[in-house]
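Peer 1: Have a look at this fold, sequence not included:
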């Protein structure tokens, strides 16, 4: 494979590829592009250590409501090369927790079994996320189509537990875990809205709030291709 073809395949410049072929080290952005192009992990690409290939599907991000770059799914923060740690934050993922179909839960006793690396510039500076108070879970069901689909992953800001604005939230209601659009209504009520028009709007009255717990606000969603 020539340098020109390799550059096109990885979506980086020919000059950069030429430098790397002579022993240069790619910067973070190009390293991620090369790793994705060849379906290998950043750890293996830069150090030769750790698993070579990803064991999870790639995710194409879509803005809900704020756009974000595609995250890297890693095993542990220690598996990421030291030179990348300053550029990324790591957010725990809960692969066994899903919302929208009305099953599951997310509380402080849950144990994360995945870790997603997001660029610090977006997560902290742009989106204002605190990685220690954030979580990633999966979406089940079709009630939020076309905004959210079954199998999507969503990033939750767990600091926002009071419906501070009209937005998409994850919440516990009785024994179910849901992801819905929440809007303030009259008389201290809240409207629970499914983006899929097949599902009816529901209204939460103050007397029902004892069985209601807000988990957090959805800040980003990744769509499974």
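Peer 2: Great, that's in hand. Predicted model only: the values in this text are computed from it and were never measured.
Peer 1: going forward, measure contacts between C-alpha atoms and count neighbours the same way
Peer 2: Noted.
Peer 1: I'd like the distance between the closest residue to residue 86 other than its chain neighbours and residue 93.
Peer 2: Leaving out its chain neighbours, the residue that sits closest to residue 86 by CA to CA, 6 or more residues apart in numbering is residue 120, at 7.7 Å. Distance of residue 120 to residue 93, computed by CA to CA, to the nearest Å: 17 Å.
Peer 1: higher neighbour count, those two?
Peer 2: Neighbour totals were compared for residue 120 and residue 93, and residue 93 leads with 22 against 19 (other CA atoms under 10 Å).
Peer 1: Return the residues in contact with that one.
Peer 2: 112-116, 135-137 (CA atoms under 8 Å, 6 or more residues apart in numbering).
Peer 1: Just the buried ones from those, in PyMOL syntax?
Peer 2: Of those, the buried ones go into a single PyMOL selection, burial set by 16 or more other CA atoms under 10 Å:
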select buried, resi 112+114+115+116+135+136+137
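Peer 1: can I assume the residue nearest to residue 86 is in contact with residue 84?
Peer 2: No - between residue 120 and residue 84 there is no contact under CA atoms under 8 Å: 10.4 Å.
Peer 1: okay, now the one to match up with it:
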């Protein structure tokens, strides 16, 4: 969902408050490549609301629902109802607003999963929350979902280095071909998995430079941790 109109309105509001003076100041504040700014305003590119940019919006007191959908007030301080009645409430593995809101907050973990050779393992520390529109994820999946960063290039052009994936631990078995977070020996990887009729798995990297691997499903060195049910690109096209 594009945010060109919201970005333009926010620039004018911050300029009126003397928080920024120029478009370059605004781009620096919002982690925007200045060369891409005009394309963002024309909705030719999407502003990536990754955890870093989410923290920027939080510090500016921006209403995330307004920024994503264009609905409601620009600033949280403009919303008495939100301040009084819809503070985030923790539910198991996720944070969500009341049923009248359109945003779910998922936990972000500090580690990474490798889309390469698996040198980096998952760290279980939760470092914050990340907003996701409810329509992007089934409500029944939210409580078992989390967000973690991808490292490496083996899943390009589907996933790029430093993208964020939404993993669901309830879908950690044979729930159809798709992209999964897996543990292979002591490494955590994000790969496309194909379940074969002969009780084997084909581990596929979307990047053609990497070879496929076929392994038995019953292998103590392989564990399917979570299915990837969505992702957020940090990569600018």
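Peer 2: Yep, that arrived. What you see is a predicted model; the values in this text were computed from it and never measured.
Peer 1: Could you tell me the TM-score of the two chains?
Peer 2: The TM-score (TM-score structural alignment, normalised by the length of structure 1) is 0.62; 171 aligned residues with a CA RMSD of 3.6 Å.
Peer 1: do you know how far residue 155 of structure 1 is from residue 110 of structure 1?
Peer 2: With distances taken as CA to CA, residue 155 of structure 1 is found 16 Å from residue 110 of structure 1.
Peer 1: Ignore what I typed, I meant residue 189 of structure 1.
Peer 2: Here the distance between residue 189 of structure 1 and residue 110 of structure 1 works out to 30 Å (CA to CA).
Peer 1: If you count surrounding residues, which of these two has more?
Peer 2: Remark: of residue 189 of structure 1 and residue 110, residue 189 carries more neighbours, 16 against 11, as counted by other CA under 10 Å.
Peer 1: follow-up on the earlier one: still touching in structure 2? Go through the contacts of residue 93 of structure 1.
Peer 2: Retained in structure 2 by both residues aligned by TM-score structural alignment, their matches' CA atoms under 8 Å are the following of the contacts of residue 93 of structure 1: 112-116, 135-137.
Peer 1: coming back round to it: what does the residue nearest to residue 86 of structure 1 correspond to in structure 2?
Peer 2: Using TM-score structural alignment, the equivalent of residue 120 of structure 1 in structure 2 is residue 134.
Peer 1: thought its match was touching residue 106?
Peer 2: No - between residue 134 of structure 2 and residue 106 there is no contact under CA under 8 Å: 10.9 Å.
Peer 1: residues bridging contact with these two, i.e. touching both?
Peer 2: Common contacts of residue 134 of structure 2 and residue 106 (CA under 8 Å, 6+ apart): none found.
Peer 1: got the contact list for residue 75 of structure 1?
Peer 2: Contacts here follow CA under 8 Å, 6+ apart; on that basis residue 75 of structure 1 touches 114-115.
Peer 1: which residue lines up with residue 164 of structure 1 in structure 2?
Peer 2: Counting by TM-score structural alignment, the partner of residue 164 of structure 1 is residue 175.
Peer 1: and that match, that one's in a helix?
Peer 2: No - assessed with DSSP: H, G, I helix; E, B strand; the rest coil, residue 175 of structure 2 is coil; it does not lie in a helix.
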